[in-house]
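Participant: the sequence isn't on hand, but the structure is:
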């Protein structure tokens, strides 16, 4: 079983503007050797996420930046192939924050076993994982949608946005999605049951089209995008609107400051609440949220899509694809098949 080498990807330099392949370095590491209490995990699926762009900058944030020439880390689903822990045995499927590498060594405390019989294992990086939890907790804890209200979601066909819209529908809201391709618009309307959807890339007047899609204004704006898309939403806010600020992918690759219209007057006029958040703020509620997401999924009340890129060598390309909008639903990289199936 044991290999001599272990393919790895590290950050070669800090990106300026939009990242490119030269910012990443492929290298051969040594095959990990576990000590007592540790296991070796073979990477099966690996998550690429927009927040990783922020970690590539040497700047203070809610999570520490990646270090140059060290293996990049993120969400990984893998198979235990060697165990020196009493908590895991060979063949167990686990999830954790591990490296962009073929094999990782981890302590039992860093991993959580997942049941491959409940749902496809990849869902634990998407609808049943961090994106699903982000959607559920951000919408319900901050957005608090009520029956009959209008909920607008930017980045609506992505891993988080697509779940937000469906949860809002389950709570009786009218849901309007903003996305960037006709394929995504069709998906939102015909697969996920959104009430309206606007293509921000093809419209000649985004604010006008959003106003048409939201004749009763906007009560909840779940924002994954920021930038000019959000500039078009703010004038439509109703009194006491709530804005969960989840992401700002439009600005992640900008060099210099992101300059746009000021939002203060819209917030004052509407008495609106805008609250930024990261999903770890609600860690104490993960169990409850995951159970509800799993229940909805099992009942057929929650649909999901995955864009799966095959091959370890294509991890950087999959990451870069996030900023081109090339993913429908969750973007994943499939690195290997399980040894035990």
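Facilitator: Yes, it's here. Quick caveat, the model's predicted, so the values are computed rather than measured.
Participant: hey, let's count contacts and neighbours off CA atoms from now on
Facilitator: Noted.
Participant: now do the contacts for residue 161.
Facilitator: 135, 153-155, 222, 224 (Cα atoms under 8 Å, 6 or more residues apart in numbering).
Participant: which parts of the longest helix seen in the chain are buried?
Facilitator: In the chain, assigned by DSSP state H, the helix with the most residues is helix 286-299. For helix 286-299, the neighbour count (16 or more other Cα atoms under 10 Å) marks 286, 289-290, 293-294, 297 as buried.
Participant: list the buried residues for the helix or strand that that helix is followed by?
Facilitator: The first helix or strand that comes after helix 286-299 along the chain, using DSSP states H and E, is strand 306-310. Buried residues in strand 306-310, counted by 16+ other Cα under 10 Å: 306-309.
Participant: now swap in stretch 227-247 and tell me
Facilitator: Neighbour-count burial for stretch 227-247 [16+ other Cα under 10 Å]: 227, 229-247.
Participant: of these, which belong to strands?
Facilitator: Among the buried residues of stretch 227-247, the ones falling in strands (DSSP state E) are 237-245.
Participant: tell me how far stretch 244-257 is from the chain's mean position?
Facilitator: 14 Å (Cα atoms, centre = their mean, to the nearest Å).
Participant: contacts for it?
Facilitator: Contacts for stretch 244-257 (Cα under 8 Å, 6+ apart): 16-19, 50, 53-54, 138-139, 142-143, 220-227, 258, 274-278, 323.
Participant: below is structure B, check it against A:
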């Protein structure tokens, strides 16, 4: 083709808080599809907290990144050239192409997105991995019952915002925890949580005790650190902790640790940790049910879209890790009105 594709790679393993200097932005040759492959032009890239621990050279549920490797990530885009009948030119697909403008997929590595062109980004959050994470974590692992108290940390974030709304659908009392008054207002006024606490407030622990007089039945945990320390003493007997994320630790050289483990034993609390990539067979049913609730207006969402292409991805990633974003963090890699180079 003789064309290029911009990509963002990890320059080296970060030390502590990730910085823009830890990334390498470069042009690479645009790939040509072989037999059974399709070339996809990425429209949107999803930025997610799990990407940060992948940058550390430690044993994990996935192989850690090596310096020079393209940053990973879920993407949605348009097929612009194809040698695969199941992936026709013009189709929108969700796939894992990472931080790059173009990539190759096979039919087994891409999911056709049956949404209006202006809505395809939903396949990266509420109707994609984010939604499946919330659905599996709360409804399958947490198993909420009507009248139970559910606490959701990072409640205004991509996963937490869906979790709380699912809990309300199931008849629970829902308390969100977020960073700052604006996010707390969004959680209660737009998402419909019963209460929301600002974990930065001086009286956070006092207010937490006041708002959980009958203790906490389900804790959906995305943050860890001091917030988790404050919550574990509030757990009910035989409560459930769904451990989805630990974002407060992702930029630490040394782990914060778990200080309240005795409360888990004293109150016979079950802890469920999970990674939604282990449960791919669960996705279709979850996404189908979520799509119905979105259509009915029972699940709302907010997108924080970084414009200007991939060059802005590192900055947007850092904003997400430090809580400066609002809602699901996306990067607009290519505007939808940009002509695709099909057939050239």
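Facilitator: Sure, I can see it. Quick caveat, the model's predicted, so the values are computed rather than measured.
Participant: let me see the TM-score of these two.
Facilitator: TM-score of the superposed chains, computed with TM-score structural alignment, normalised by the length of structure 1, equals 0.96; 337 aligned residues with a Cα RMSD of 1.4 Å.
Participant: save the ones in strands among the buried residues of stretch 227-247 of structure 1 as a markdown table, and put in distance to residue 330 of structure 1 too.
Facilitator: Shown next, in a markdown table, are those (distance: Cα to Cα, whole Å):
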| residue | distance to residue 330 of structure 1 |
| --- | --- |
| 237 | 29 |
| 238 | 31 |
| 239 | 33 |
| 240 | 32 |
| 241 | 28 |
| 242 | 25 |
| 243 | 23 |
| 244 | 20 |
| 245 | 19 |
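Participant: that older thread, which of the buried residues of helix 286-299 of structure 1 sits closest to residue 111 of structure 1?
Facilitator: Closest approach to residue 111 of structure 1 among these (Cα to Cα): residue 286, at 15.3 Å.
Participant: the stretch 51-200 of structure 1: helices as residue ranges?
Facilitator: 51-55, 130-138, 161-170, 182-190 (DSSP state H, counting those that start in this stretch).
Participant: closest to residue 3 of structure 1 out of those?
Facilitator: Using Cα to Cα, those put helix 51-55 closest to residue 3 of structure 1, at 29.2 Å.
Participant: got the contact list for stretch 281-299 of structure 2?
Facilitator: 126-129, 131-132, 135-136, 162, 165-166, 169, 191, 300.
Participant: could you tell me where that stretch falls in structure 1?
Facilitator: Per TM-score structural alignment, the counterpart of stretch 281-299 of structure 2 in structure 1 is residues 284-302.
Participant: returning to that earlier point: make a markdown table out of the buried residues of helix 286-299 of structure 1 and add distance to residue 79 of structure 1.
Facilitator: Listed next are the buried residues of helix 286-299 of structure 1 as a markdown table, based on distance: Cα to Cα, whole Å:
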| residue | distance to residue 79 of structure 1 |
| --- | --- |
| 286 | 23 |
| 289 | 25 |
| 290 | 22 |
| 293 | 24 |
| 294 | 22 |
| 297 | 24 |
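Participant: how about the helices in the stretch 201-341 of structure 1?
Facilitator: 206-213, 227-233, 264-270, 286-299, 315-321.
Participant: now those helices in a markdown table, with distance to residue 43 of structure 1?
Facilitator: As requested, those are exported to a markdown table (distance: least, Cα to Cα, whole Å):
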| stretch | distance to residue 43 of structure 1 |
| --- | --- |
| helix 206-213 | 42 |
| helix 227-233 | 36 |
| helix 264-270 | 46 |
| helix 286-299 | 23 |
| helix 315-321 | 12 |
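Participant: out of these, which comes closest to residue 98 of structure 1?
Facilitator: helix 315-321 (14.0 Å).
Participant: list the buried residues of the closest one.
Facilitator: Taking 16+ other Cα under 10 Å as the criterion, helix 315-321 of structure 1 shows 315-316, 318-320 as buried.
Participant: where does that helix end up in structure 2?
Facilitator: Helix 315-321 of structure 1 maps onto residues 313-319 of structure 2, going by TM-score structural alignment.
Participant: please report how far residue 227 of structure 1 lies from residue 240 of structure 1.
Facilitator: 22 Å (Cα to Cα, to the nearest Å).
Participant: mind listing what the nearest residue to residue 323 of structure 2 once chain neighbours are set aside touches?
Facilitator: Nearest residue to residue 323 of structure 2, sequence neighbours excluded (Cα to Cα, 6 or more residues apart in numbering): residue 179, at 7.4 Å. When contacts are counted by Cα under 8 Å, 6+ apart, residue 179 of structure 2 touches 154, 198-200, 323.
Participant: one step back: mind checking which of the contacts of stretch 244-257 of structure 1 are buried?
Facilitator: Applying 16+ other Cα under 10 Å to the contacts of stretch 244-257 of structure 1 flags 19, 50, 53-54, 138-139, 142-143, 220-227, 274, 277, 323 as buried.
Participant: understood, closing this out.
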